[in-house]
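>>> Provide a 3D model corresponding to the input given below.
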Amino acid sequence: MTSSAPWWREAVIYQIYPRSWADADGDGVGDLPGITARLPYLADLGVDAVWLSPFYVSPQADAGYDVADYRDIDPVFGALSDADALIARAHELGLRVIVDLVPNHTSDEHAWFRAALAAGPGSPERDRYIFRDGSGDEPPNNWSSVFGGSAWTRVTDSDGSPGQWYLHLFDVKQPDLNWENPQVRSEFEDILRFWLDRGVDGFRVDVAHGLVKAQGLPDWSGPMNMLDLPDPTQRPPMWDQDGVHEIYRSWRAILDSYNPPSAADHDPSRDRAMCAEAWVDPPERLARYVRPDEFHQAFNFDYLNAPWQADSLRATITASLAADDAVGAPTTWVLSNHDVVRHVSRLGLPVGTPRPNGIGAEDTQPDQEVGARRARAATTIMLALPGGAYIYQGEELGLPEHTALPDEVRQDPTFARTAGAELGRDGCRIPMAWEKDSPAYGFNDTGNTWLPQPAEFADLAADQQVGVTDSSLELYRTLLTTRRDRGIGSGTLSWVDAGADVLSFTVRGATGEQTTLLANLSAEPVNVPPGHQVLVDSDPAGDGARVAPDTAVWLRRTS
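The predicted structure follows:
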């Protein structure tokens, strides 16, 4: 049965990291024609949409999140015609297309920043960015970069003397834009229309909580990640400032204009949607981003960070649903993406281990068996929750983090800016595994890869899992089909008391059917409740009567 809810309220969206999805020309870097050729795989998987990480013109200092031209495709990925072909093919297959938008900063090779350097202090060109005078040889304030080191870099004036400083909350090649400048706001509104006119179905907005900075740029010595704040009421001056919401209200109006909600022929299936990457806490602050006239979705990073404990998961789910329900928004669940250690590996670390920024050969290694089992259960929990969900490429195959990358191949700017103290995100960005016995496991036909693939990818390749009943891939297919058939995404949740270290809830779906999730996070098996039948079991060896440790099942009532 198909739900009548707007598609974005319950969609399962698959993230494609273009550099690592499929490489049609064999140069070792994924591209748009490669993505287009593999789209039928996603239609068969059963997702509703794809989200593409940046493919814009870029010097690739931060893997495309340093944009030099927002209206064109970097040659390494193809051309605008390839983007048009991808969008058309996705729509033929019933898949929507979400593209990344990077509004907090540009590349230092963007025409605007080059003009700012040439124009000098006090110019309109510099006012598009955040240039400030320092104090002697000291930067304007003590802000740190998310990638390590100072958030300020000093430029050299045309006469060779030291000049002003510019802000870059990320890499030195990613200067922050000044969102108090009307030209910046107008430019991005035009960029939105450019891609909407080409047929995209929405945007994932990078660093959505960072566009507006506190007046005066006051010093800040606390954590840069808001989820690490000991006191969430003390917001860092570079994050989650109230002024961002005015920007997003103007964007929402633009998206709504392509399918006016007030029009007699409004069709919720044609809505254009936005998802916020906003690392914001507590949940009530995050919910401000998904008020009815702002974003449609916002990633739930509290859920991603929740430890593998029933009480912690229940508390996070409860708080998230309550905050989002208060503003009439769906909650958007996620376990992995291109910025975090894959959850197959993360869940193989001892419970309570802080989420690492990369794992290296000298670090404590995840227990692969435990991680794989918990990952299957974690996904079974996530896809039973009402709302939307995002899947990161390869997680449906159970791909682990690459935990033994040689230092010389690492490309994440975090690794260089921290002198190796932080390994960074390369380990979760490894090219996909499609075919066990092909060059580069089917990523291309030359064997070239921009990052090396680990040997364990071979047996996890897609062609080793298609049609294999107990494979990770087939579990995902079953979960997605069952989720849709039972209307779980648009359902309502009620908690079930199932005992210590057991997570259980029932969702009444849009179909009227009830689906009960039971996840056993204890050390001993638990019995399936009387009068229930197992619909889906994350454990390939499940017997339908008991739920093994680190296993989750979906149940339906039989009596």
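
>>> hey, let's count contacts and neighbours off CA atoms from now on
Noted.

>>> what does stretch 146-165 contact?
117-118, 120-121, 131-134, 139-140, 142-145, 166-172, 224, 413-414, 417-418 (CA atoms under 8 Å, 6 or more residues apart in numbering).

>>> Here is the second sequence; please produce its structure so I can put it next to the first one:
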Amino acid sequence: MTHESTAVQLASASSNAAASTGWWRDAVIYQVYVRSFADSDGDGVGDLRGVRERLPHLARLGVDAVWLTPFYVSPQADGGYDVADYRAVDPLFGDLSDADDLVRAAHALGLRIIVDVVPNHTSEQHAWFRAALAGDPRARERYHFHPGRGPGGAQPPNDWESVFGGPAWTRVEDGSWYLHLFAPEQPDLDWEHPEVAAEFASVLRFWLDLGVDGFRVDVAHGMVKAPGLPDIGRGAQATLIGAQPLPFFDQDGVHAIHRSWRRLLDSYEGPRIGVAEAWVPTSERLARYVRPDELHQAFNFRFLNCPWDAVALRTVIDESLAATASVGAPTTWVLSNHDVVRHRTRYGSLARARAAALLMLALPGSAYVYQGEELGLPEVADLPAEARRDPAFLRTAGQDGLRDGCRVPLPWTGDRPPYGFGPGGAWLPQPADWGGLSVAAQTGDPHSTLELYRAALELRRALPGLGSPDAGPLAWLPAPEGVLLFTRPGFACTLNSRATAVELPAPGRPVLSSAPVDTDGRTVLQPPDSCTWWAI
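Now for the predicted structure:
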């Protein structure tokens, strides 16, 4: 079976009558971690010009949009998520003209651009926070400064812990404490102050006027804190995020902010979209972020965190679709990003990673692809301690502290580091055996993971029953234990999560599979840890 010829035939047969009402509803969005994508100037760090030069790879891959991680002026205490100036490009990544060139080049290739916005906190080097430390009372009101508890106020105002480990409070010279749910270099803003809301509305307009197509909202669940900042009463609080209610995350007040942003986005031609990074306890809570008057999408972290188990996968899929359907929004699907262990490593094999990718891309809604997953990259787990940059690695009891392992710069060509990443080295060391995983090495190899993704995205455009949440319902059919079988109009998907092959009735004609399938037209021997797409 030739992927390309099959896709072309299907595309010519498709009327595309089921076109979605909004481009984001079934878009495949590719996440670029800018510092690790491509380096144009040889300093070992990826930059905006490097991204622009590699846009043809993304166009050929077949994605619809590109999400860029922060490239703003920043001391880089947390990979750019500590922003000192929201309207300027950090010299590490280029300048404002590079951002403008990138947006224009992407649009010329039919790609949309989504940029990060970081509204929960600023950098400690932001002009507002510098003024606050200098004693400006008006500047202090924009952050959470509070007196301490106990004799002399020597204890933090409450028992909240940083996501990165340690207390969420740092004491300053005058004895007061400021809140930082992440690193101390990332003081939390107080969104009760009207100047905070006004400033971010201005920031959004600045980038919308430059031509970006939307925003990924970092910590979209965190801008509002419970009144009185109550204690939680236990430690290891990072393990509770997304699992149970917390007084500093997913407070109802965040939704007024998102509604105001939706009105701003809707005032521009486009449409322009907002995407919530929201860690919440249930699918129903997540659906609140994508109600008709709020943001357009929210990351589905329950799917990302789901184990390689057919029952668990079906449960998460059903709950996710039901929750978003209740508010008329599309579901999003994601397997990896810059904050989690790559799914090839999480699932334990490349075979499972390939199968999971086809499952994800077959589901109704929008899918996110993290840079390098199309190459089948594994997590780099053996980085030397002196090379690591993740602030969680430097603090105890926080996140796993191993986020650097999924941020190692991409291999583009050649058989030795830096594999065409740039004319110099790479800011994190690349494994010596990545030559066979490079874009150049995999291009044209019909068995490669890169060509599997290219074929899948081409078919996704061609088959009306693939991707679009508006093409018809997903229907589950009876299947053996460990197997998922569902249909959509004109399409079927079979997933075998077992370690052994399973014989099934062939639901149609195979058009793409993560592993070779053997079928006589009536039955199919579905290989272990594999996923197959069928035209019916």
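
>>> hang on, the earlier thing: any chance of a ChimeraX selection covering the buried ones in the contacts of stretch 146-165 of the first structure?
This is the ChimeraX syntax for the buried subset of the contacts of stretch 146-165 of the first structure, where burial follows 16 or more other CA atoms under 10 Å:
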select :117,120,121,131,132,134,139,140,143,144,145,166,167,168,169,170,171,172,224,413,414,417
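
>>> what residue of the first structure takes the place of Ala105 of the second structure?
In the first structure, Ala105 of the second structure lines up with Arg89, judged by TM-score structural alignment.

>>> In contact with that match, which residues?
Per CA under 8 Å, 6+ apart, neighbours of Arg89 of the first structure: Thr36, Leu39.

>>> does it count as helix, strand or coil?
When classified by DSSP: H, G, I helix; E, B strand; the rest coil, Arg89 of the first structure comes out as helix.

>>> Roughly how far does it sit from Lys436 of the first structure?
Using CA to CA, to the nearest Å, Arg89 of the first structure is found at 27 Å from Lys436 of the first structure.

>>> next one: Thr469 of the first structure
For Thr469 of the first structure, the distance to Lys436 of the first structure - CA to CA - is 18 Å.

>>> in stretch 158-176 of the second structure, what counts as buried?
The neighbour-count check on stretch 158-176 of the second structure (16+ other CA under 10 Å) flags 158-171, 176 as buried.

>>> Figure out the length between the terminal residues of it.
Termini of stretch 158-176 of the second structure sit 13 Å apart (CA to CA).

>>> What is the corresponding segment of the first structure for stretch 209-217 of the second structure?
The aligned range for stretch 209-217 of the second structure in the first structure is 197-205, by TM-score structural alignment.

>>> In contact with the spatially most central residue of the second structure: list those residues for me.
The residue lying closest to the centre of the second structure (CA atoms, centre = their mean) is Asn337, at 4.8 Å. Each residue near Asn337 of the second structure by CA under 8 Å, 6+ apart is listed here: Gln31, Val369, Tyr370, Cys406.

>>> Going by distance to Gln251 of the second structure, which of those residues wins?
Gln31 (27.3 Å; CA to CA).

>>> how about the strands in the stretch 351-500 of the second structure?
Along the stretch 351-500 of the second structure, the stretches classed as strands by DSSP state E, counting those that start in this stretch are 366-370, 475-476, 483-488, 491-496.

>>> how about these in a markdown table, adding mean neighbour count and distance to Ser202 of the second structure?
Shown next, in a markdown table, are the strands of the stretch 351-500 of the second structure (neighbours: other CA atoms under 10 Å; distance: least, CA to CA, whole Å):
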| stretch | mean neighbour count | distance to Ser202 of the second structure |
| --- | --- | --- |
| strand 366-370 | 24 | 28 |
| strand 475-476 | 13 | 45 |
| strand 483-488 | 22 | 43 |
| strand 491-496 | 25 | 45 |
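
>>> Now check Thr379 of the first structure against the second structure: what is it aligned to?
In the second structure, Thr379 of the first structure lands on Ala357 (TM-score structural alignment).

>>> Tell me who's in contact with that match.
Ala357 of the second structure neighbours (CA under 8 Å, 6+ apart): Leu335, Tyr453.

>>> now do Ala208 of the first structure
Counting by CA under 8 Å, 6+ apart, Ala208 of the first structure touches Pro103, Asn104, Val244, Ala276, Glu277, Ala278.

>>> where exactly do the strands run in the stretch 101-250 of the first structure?
131-132, 152-156, 162-167, 202-205.

>>> Can you add distance to Arg285 of the first structure and give the ones you listed back as JSON lines?
Putting those into JSON lines (distance: least, CA to CA, whole Å) gives the following:
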{"stretch": "strand 131-132", "distance to Arg285 of the first structure": "29"}
{"stretch": "strand 152-156", "distance to Arg285 of the first structure": "28"}
{"stretch": "strand 162-167", "distance to Arg285 of the first structure": "25"}
{"stretch": "strand 202-205", "distance to Arg285 of the first structure": "17"}
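
>>> closest to Asp463 of the first structure out of the ones you listed?
That would be strand 202-205 among these, by CA to CA, at 30.1 Å.

>>> what's in contact with the closest one?
Counting by CA under 8 Å, 6+ apart, 51, 97-103, 196, 255, 272-277 sit against strand 202-205 of the first structure.

>>> Among those residues, name the buried ones.
Of the contacts of strand 202-205 of the first structure, these count as buried by 16+ other CA under 10 Å: 51, 97-103, 196, 255, 272-277.

>>> and of those, the nearest to Arg185 of the first structure?
Distances from Arg185 of the first structure to those, taken by CA to CA, are shortest for Pro103, at 9.5 Å.
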